[in-house]
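A.B. asks: Give me coordinates for this.
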Amino acid sequence: MTAVAPPPAAALRTPVESSPVSVRDMTVAYQRQPVLWNVDYAAKPGTLVAIVGPNGAGKSTLIKALLDLVPRASGDISFFGKPYREIRQRVAYVPQRTSVDWDFPVTAWDVVTMGLYGRLGWLRPVTRAARRKSLDALEQVGLAEFAQRQISQLSGGQQQRVFLARALVQEADLYLMDEPFAGVDAATERTIVGLLRALRDAGKT
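C.D. replies: Predicted coordinates for the structure are as follows:
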């Protein structure tokens, strides 16, 4: 019997150019105090990945650093082999619900339509097709009947689904979600899990 040596570790890694997000030797510091350091990771296309850890472990900081929302002390990040600024339309972000000003006077439909501005442009009028896309996204999360409801009048679970719809309407290839299940009801959790699985089955990450 001939023994077959396992492939080297490098051969098991996802190539940077094909990885939805690749992180190399990233360190993030606040006031020169490192909070994340030596982070290395490359996601595989079409997978669901969870960032797990206690409060204060740096989960939100990691996602924000990927999106250039907080400065990095060192390290390289690429999305599909390119810098975020060159490929941001392929990346959708769902922030923590607690980080949003829910008293801002906009409707659920307005929030979802904001996800289209990257393609439409901020100063261009919203087309009929874009309006339809926003309504379709709200329907996917079970909130079509609340399209004209002020976001401040929605429950916590409904607010989370509105931001999920905003991500869906972007038709991205990579979805980054910060605490998507925090403070939501069981129905919303089932909706989110079902949509995440559908996105994965469609080849999204």
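A.B. asks: From now on I want contacts and neighbour counts done on CA atoms only, so please keep to that.
C.D. replies: Will do.
A.B. asks: Would you mind finding the longest helix in the chain?
C.D. replies: Using DSSP state H, we find that the single longest helix of the chain is helix 186-201.
A.B. asks: Share the number of residues neighbouring Ile192, please.
C.D. replies: As a burial measure, Ile192 scores 18 neighbours (other C-alpha atoms under 10 Å).
A.B. asks: Check which residues of the longest helix of the chain are buried.
C.D. replies: Going by neighbour count (16 or more other C-alpha atoms under 10 Å), the buried part of helix 186-201 is Thr188, Glu189, Ile192, Leu195, Leu196, Arg197, Leu199, Arg200.
A.B. asks: okay, the residues you listed in a markdown table with distance to Gly75 next?
C.D. replies: Shown next, in a markdown table, are the buried residues of helix 186-201 (distance: C-alpha to C-alpha, whole Å):
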| residue | distance to Gly75 |
| --- | --- |
| Thr188 | 36 |
| Glu189 | 34 |
| Ile192 | 32 |
| Leu195 | 32 |
| Leu196 | 29 |
| Arg197 | 31 |
| Leu199 | 29 |
| Arg200 | 28 |
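A.B. asks: To check against the first, give me the structure of this:
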Amino acid sequence: MALFATSLELLQRRRLALSVTLGVLVGLAMFALGEQPAADDSGMGAFLKMVPPGAVNKGAVIPSFDASGRRTSLITADVVRRVDDERLYAEKLVVQMFNADPGKDLRIDLKTAFYQMAASGGVLRSTERSRVSRPDFEIEGDGLIFDTAKNQGRMTGNIRMVIFDSGSLSGEGTSPSKPRPTK
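C.D. replies: Presented below is the predicted three-dimensional model:
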């Protein structure tokens, strides 16, 4: 559990989770709506109030870009559905978050997920086996909860984490070994 908390703190320091999550949520809402709101109508609630409950989108692909045009995230889902006034449901949801350093790219795989909307953010929740992976670690658990307002996540249930390069998590690089003198 401590390693997972350390991993989340690392992601928070890099500000990757917040920017991508906000991009993801706006992207999901824009995909569900199919258009952009008026300039004076901002916020997630404004997007989702225009999407009727029960609206289903299949084969969703939602990219997100920063101001310079660099792709920051890509969301794919087999199905995205507006459940009611406050919830979105997704099946086979994959969230890929891209960083300037490809070694820090992150991928989240969720079989099913709900996004609970709120005025100050929202909560992404999955009660099925979930996976978060990066080139240097992979963590799986029986459930995942991520609060976008607090930028905090928690994995629950039977958790398994594999760290491929512990030096990258501690901030220490792998130093090359000293050459051995030859006789």
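A.B. asks: TM-score for this pair?
C.D. replies: In this superposition the chains share a TM-score of 0.23, using TM-score structural alignment, normalised by the length of the second structure; 80 aligned residues with a C-alpha RMSD of 5.8 Å.
A.B. asks: What distance do you get for the closest residue to Ser130 of the second structure other than its chain neighbours to Ile139 of the second structure?
C.D. replies: Nearest non-adjacent residue to Ser130 of the second structure, counting by C-alpha to C-alpha, 6 or more residues apart in numbering: Leu110, 5.0 Å away. Distance of Leu110 of the second structure to Ile139 of the second structure, given as C-alpha to C-alpha, to the nearest Å: 12 Å.
A.B. asks: Now do the shared contacts for those two.
C.D. replies: Residues touching both Leu110 of the second structure and Ile139 (C-alpha atoms under 8 Å, 6 or more residues apart in numbering) are Arg131.
A.B. asks: Counting neighbours, go ahead and name the busier of these two.
C.D. replies: Taking other C-alpha under 10 Å, Leu110 of the second structure and Ile139 do not tie; Leu110 has more neighbours (23 against 19).
A.B. asks: What count of nearby residues applies to the spatially closest residue to Arg24 of the first structure that is not a sequence neighbour?
C.D. replies: Leaving aside its sequence neighbours, Arg24 of the first structure sits nearest to Asp40 (C-alpha to C-alpha, 6+ apart; 4.6 Å). When neighbours are defined as other C-alpha under 10 Å, Asp40 of the first structure has 14 of them.
A.B. asks: got the contact list for Asp40 of the first structure?
C.D. replies: Counting by C-alpha under 8 Å, 6+ apart, Asp40 of the first structure has contacts Ser22, Val23, Arg24, Asp25, Met26.
A.B. asks: May I see the buried residues of the host helix or strand of it?
C.D. replies: Of the helices and strands defined by DSSP states H and E, Asp40 of the first structure is found in strand 33-42. Judged by neighbour count using 16+ other C-alpha under 10 Å, the buried positions of strand 33-42 of the first structure are Leu36, Tyr41, Ala42.
A.B. asks: Turn these into CSV, columns for distance to Ala92 of the first structure.
C.D. replies: Shown next, in CSV, are the buried residues of strand 33-42 of the first structure (distance: C-alpha to C-alpha, whole Å):
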residue, distance to Ala92 of the first structure
Leu36, 23
Tyr41, 19
Ala42, 18
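A.B. asks: how about the nearest residue to Gly27 of the second structure, chain neighbours excluded?
C.D. replies: In space, Gly27 of the second structure is closest to Ile62, 5.8 Å off (C-alpha to C-alpha, 6+ apart).
A.B. asks: Contacts only, for Leu176 of the first structure.
C.D. replies: Going by C-alpha under 8 Å, 6+ apart, the list of residues near Leu176 of the first structure reads Ile63, Val91, Ala92, Tyr93, Val94.
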